[in-house]
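A.B. asks: next one to model:
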Amino acid sequence: MLLGVVVCVIIAFIATYLGGLQRVIGGPMIGLFIGMLVANIKPPEGDFKDGTTFAAKKFLNLGIIVTGATLSFKEIVGFGASALPLIIFNIALALGIAYLIGGKLGVSKNTRTLVGGGTSICGGTAIATLSSIIEAKESEMAYALTAIFLFDIIAALGFPYLGRALALSPEQFGVLAGTAINDTSSVVAAADTFDKLLGNLSMSASGLTGGNLAVIVKLTRTTMLVVLAIIFTFITINNKRKSLAVQGINGSSSSIDDGKNESVGKIVLRVFPWFILIFVIMALLNTIGVFPESTAPFIKKASKFLVTTALAGVGFKINFKDLFTKGIKPIMLGGCTWIGLCISSMTYIFFIMTK
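C.D. replies: Predicted coordinates:
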């Protein structure tokens, strides 16, 4: 079992290194695919498999907790606050599209939630966080991550040139990239390309470049992960409460109402994802400045490394054949939600920002 955990950690080191060589594909996604590659060459068995499962679950929760220390509600002040209405609308839009179209495609409810949340918030981090809350299967998580990854790459590579072709201002590109590209590393990559394409023209009236503004909007959007995590925590608790009440959780044939009245407290204690509470506390502590700025780079690297280790463990659960058969519909769904966000953001840019 220890060997399984160690292998996932080694994969995380390799993925982190490869992720640092370029800024389009982040280390966590590379870790997922390396885990999948190794697992399909030699499928894990016995205690080794248990070790990869341990890494997938425990390191994921720990990584989410540490991620909380990288978030700050102060990010929504200023330019980020101006994009907040669009960010909130896009979250509702992405989840709505995911549930509506995903239902027609026959995609599981958990996968729909992960695709919608990942597209609207911050890609892999949102998917990892929500998967722990809603207790999604490793396969559902992998399908959602793959769907997000493909369209994230398209956006990161194409948006800078699209912005140049459409003569977008630095503020307009900041909103487009910040709201319609998923992973933070991809936003940074696209922003850097846009700034290089425009040179001095990329400077806004506030003295920030289009790339700077894109990152500010993205950080504001990432902060909304705290809100989404809390919402789905209560949804999950309520669903569990209803399910257990119907089953007669007291071991009798008591009515649903009796089950609700007598077991709410126990149900909350049993199903509440306590790591989310610590996650929120860490975000609040970071907001009030408990963590020195000098520790921010280390905390960000630590959170990403822990999530990368977890995704390497998730990769050991995925078969390539299943990914390209059962995973096709989630990928199609990811495309639909991403296109929906692109249309929404472009509409905001040309009809709201230009007024």
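
A.B. asks: CA atoms for contacts and neighbours, from now on please.
C.D. replies: OK.

A.B. asks: what segments of the stretch 1-150 of the chain are strands?
C.D. replies: Using DSSP state E, counting those that start in this stretch, the stretch 1-150 of the chain contains no strands.

A.B. asks: doesn't F291 fall inside a strand?
C.D. replies: No - under DSSP: H, G, I helix; E, B strand; the rest coil, F291 sits outside any strand and is assigned coil.

A.B. asks: tell me what the top helix by length along the chain is packed against?
C.D. replies: Ranked by residue count under DSSP state H, the longest helix found in the chain is helix 210-247. On a contact count with 3 or more C-alpha pairs under 8 Å, 6 or more residues apart in numbering; DSSP states H and E, helix 210-247 meets helix 79-82, helix 84-105, helix 124-134, helix 170-180, helix 184-198, helix 256-271, helix 274-287.

A.B. asks: against which helices or strands is the third one packed?
C.D. replies: The one in question is helix 124-134. Helix 124-134 packs on helix 60-68, helix 109-120, helix 138-165, helix 210-247, going by 3+ C-alpha pairs under 8 Å, 6+ apart.

A.B. asks: relative to the whole chain's centre, how far out is stretch 186-204?
C.D. replies: On the basis of C-alpha atoms, centre = their mean, to the nearest Å, stretch 186-204 sits 24 Å off its chain's mean C-alpha point.

A.B. asks: sorry, back to before: now the helices and strands packed on helix 124-134 as JSON lines including distance to G46 and mean neighbour count?
C.D. replies: Formatted as JSON lines, those follow (distance: least, C-alpha to C-alpha, whole Å; neighbours: other C-alpha atoms under 10 Å):
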{"stretch": "helix 60-68", "distance to G46": "21", "mean neighbour count": "24"}
{"stretch": "helix 109-120", "distance to G46": "27", "mean neighbour count": "28"}
{"stretch": "helix 138-165", "distance to G46": "18", "mean neighbour count": "21"}
{"stretch": "helix 210-247", "distance to G46": "31", "mean neighbour count": "21"}
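
A.B. asks: out of these, which gets nearest to D322?
C.D. replies: D322 lies closest, by C-alpha to C-alpha, to one member of the helices and strands packed on helix 124-134: helix 138-165, at 8.8 Å.

A.B. asks: and that closest one with helix 109-120, angle?
C.D. replies: 30 degrees (axes from the mean of the first three to the mean of the last three C-alpha atoms, to 10 degrees).

A.B. asks: helices or strands up against helix 138-165?
C.D. replies: Judged by 3+ C-alpha pairs under 8 Å, 6+ apart, helix 138-165 is in contact with helix 27-41, helix 109-120, helix 124-134, helix 170-180, helix 184-198, helix 296-315, helix 328-351.

A.B. asks: one more to line up against the first:
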Amino acid sequence: MTTLKNQLVFWLALVACLTPYVSSPTALVIGFLIATLGLVPHQFNLAKVTKKLLAYSIVGLGFGIHFKDALTVTSNGIGLIIATIVGTLIIGWWVAKAFGLDKKTSYLICSGTAICGGSAIAAVAPAIKANDEQIGLSLATVFVLNSLALFIFPVIGHSLELSQNTFGTWAAIAIHDTSSVVGAASAYGEEALTTATTLKLARALWIIPVAFFSAFLFRSDSKKITIPYFILFYCLAIAISDLLPQFEVVYLSLFDLAKRTLVVCLFLIGCGISMEKLKSAGPKPLIFGVTLWIGISCSSLAWLMLT
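C.D. replies: Modelled structure (predicted):
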């Protein structure tokens, strides 16, 4: 009877994550609480299901990218975009070594900081064969910083009297997840919101080369590269939505569904995290994430103010 109740709680929580009332960070916390209370069914293969669902979710997100718009915005700020992405990955790699942080966990945090938070982590994780603990720690770090950015960035922007365009660009570069970018930019102004949203979606295109590069970087000792095929389908989804715009209603539905399944993925990842794993990881992932975040925030803001 107890086992049946445990399963009921687990499945009810999973279904709740499909509703708009549960956000990504909340889903991760709910999963963690259920795991802590021992309510995760033992026969449920979390790792296998999560891996497949992550791939499907990323493909679905491709239907929300307007290639022409993204390409236009990317071409306007291509130098800054490449510099921040490459710079974050390279600097993060060396800082992680100094911290003595797990290689895959630190790389996932770098990817999330460089591109688009949880979506980038979800895309890169299968390419480097990261486990649930590594994914969970990196996502938790990114979500904490996202929450802070939502309130801190508009205050800094107003105090420095940044223009709408400058703030929108800065938010798109320095804030991890698209949801937090939209939240911070909308609080600043309509023009900032338009700039930030478009530029952030443009940066999402960089998931493609980064995922392939990651697969090469983390290839096994046999030198065999695991091709992240789901990224090819992600590209196909972008192409289809761009070439056949008459089905936009369908694409938006697939995009919304992908966002909800991604929330479910975070719930399942949370179910694989325990207090013992968090204690063994220590504060290093969060300190590393904060260090990297401050670095990209300050450097990109300085560049935008000087140009």
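
A.B. asks: got a TM-score for the pair?
C.D. replies: Remark: TM-score between the superposed chains equals 0.90 [TM-score structural alignment, normalised by the length of the second structure]; 304 aligned residues with a C-alpha RMSD of 2.5 Å.

A.B. asks: about what we covered before: let me have the helices and strands packed on helix 124-134 of the first structure in CSV, extended by distance to V280 of the first structure.
C.D. replies: Below are these laid out as CSV (distance: least, C-alpha to C-alpha, whole Å):
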stretch, distance to V280 of the first structure
helix 60-68, 6
helix 109-120, 17
helix 138-165, 22
helix 210-247, 6
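
A.B. asks: and these: which comes nearest D47 of the first structure?
C.D. replies: Nearest to D47 of the first structure, of all these, is helix 138-165, at 17.8 Å by C-alpha to C-alpha.

A.B. asks: could you dump the helices and strands packed on helix 138-165 of the first structure to TSV with distance to R270 of the first structure?
C.D. replies: Converted to TSV, these look like this (distance: least, C-alpha to C-alpha, whole Å):
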stretch	distance to R270 of the first structure
helix 27-41	30
helix 109-120	20
helix 124-134	13
helix 170-180	36
helix 184-198	34
helix 296-315	23
helix 328-351	31
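
A.B. asks: tilt between the longest helix of the first structure and helix 60-68?
C.D. replies: In terms of direction (the same axes, to 10 degrees), helix 210-247 of the first structure departs from helix 60-68 by 140 degrees.

A.B. asks: now helix 210-247 of the first structure against helix 124-134, angle please.
C.D. replies: Angle of helix 210-247 of the first structure versus helix 124-134, following the same axes, to 10 degrees, is 10 degrees.

A.B. asks: related to what we said a few turns ago, for the helices and strands packed on helix 124-134 of the first structure, which one sits closest to K300 of the first structure?
C.D. replies: helix 60-68 (6.9 Å).

A.B. asks: just checking, what packs against the closest one?
C.D. replies: Helix 60-68 of the first structure sits against helix 124-134, helix 274-287, helix 296-315, with contacts defined as 3+ C-alpha pairs under 8 Å, 6+ apart.

A.B. asks: Provide the aligned range in the second structure for that helix.
C.D. replies: Helix 60-68 of the first structure corresponds to residues 54-62 in the second structure, going by TM-score structural alignment.

A.B. asks: on that earlier part again, got the angle between the longest helix of the first structure and helix 84-105?
C.D. replies: Using the same axes, to 10 degrees: helix 210-247 of the first structure against helix 84-105 is 50 degrees.

A.B. asks: where does stretch 30-37 of the second structure end up in the first structure?
C.D. replies: Here stretch 30-37 of the second structure aligns to the first structure at residues 34-41, judged by TM-score structural alignment.

A.B. asks: dump the helices and strands packed on helix 210-247 of the first structure into JSON lines; add distance to L311 of the first structure and mean neighbour count as well.
C.D. replies: Formatted as JSON lines, those follow (distance: least, C-alpha to C-alpha, whole Å; neighbours: other C-alpha under 10 Å):
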{"stretch": "helix 79-82", "distance to L311 of the first structure": "30", "mean neighbour count": "18"}
{"stretch": "helix 84-105", "distance to L311 of the first structure": "23", "mean neighbour count": "19"}
{"stretch": "helix 124-134", "distance to L311 of the first structure": "8", "mean neighbour count": "25"}
{"stretch": "helix 170-180", "distance to L311 of the first structure": "23", "mean neighbour count": "28"}
{"stretch": "helix 184-198", "distance to L311 of the first structure": "17", "mean neighbour count": "21"}
{"stretch": "helix 256-271", "distance to L311 of the first structure": "23", "mean neighbour count": "15"}
{"stretch": "helix 274-287", "distance to L311 of the first structure": "18", "mean neighbour count": "19"}
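
A.B. asks: who wins for proximity to F79 of the first structure among the helices and strands packed on helix 138-165 of the first structure?
C.D. replies: Closest to F79 of the first structure of those, according to C-alpha to C-alpha: helix 170-180, at 8.9 Å.

A.B. asks: any idea how far F275 of the first structure is from I133 of the first structure?
C.D. replies: As judged by C-alpha to C-alpha, to the nearest Å, F275 of the first structure and I133 of the first structure stand 9 Å apart.

A.B. asks: and if you look at W274 of the first structure?
C.D. replies: Distance, W274 of the first structure to I133 of the first structure, by C-alpha to C-alpha: 10 Å.

A.B. asks: burial count for L4 of the second structure?
C.D. replies: L4 of the second structure: 11 surrounding residues under other C-alpha atoms under 10 Å.

A.B. asks: using the three-state scheme, assign it.
C.D. replies: Classification of L4 of the second structure using three-state DSSP returns helix.

A.B. asks: nearest residue to the middle of the first structure?
C.D. replies: The centroid of the first structure falls nearest to A126 when counting by C-alpha atoms, centre = their mean (2.2 Å).

A.B. asks: show the contacting residues for it.
C.D. replies: Counting by C-alpha atoms under 8 Å, 6 or more residues apart in numbering, A126 of the first structure touches 114, 117-118, 225.

A.B. asks: using a markdown table, lay out the residues you listed together with distance to A180 of the first structure.
C.D. replies: Formatted as a markdown table, these follow (distance: C-alpha to C-alpha, whole Å):
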| residue | distance to A180 of the first structure |
| --- | --- |
| L114 | 16 |
| G117 | 13 |
| G118 | 11 |
| L225 | 15 |
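
A.B. asks: now, which of the residues you listed sits nearest N319 of the first structure?
C.D. replies: Using C-alpha to C-alpha, L114 is the member of these that lies nearest N319 of the first structure, at 19.4 Å.

A.B. asks: for the closest one, give its distance to I87 of the first structure.
C.D. replies: Counting by C-alpha to C-alpha, the gap from L114 of the first structure to I87 of the first structure is 17 Å.
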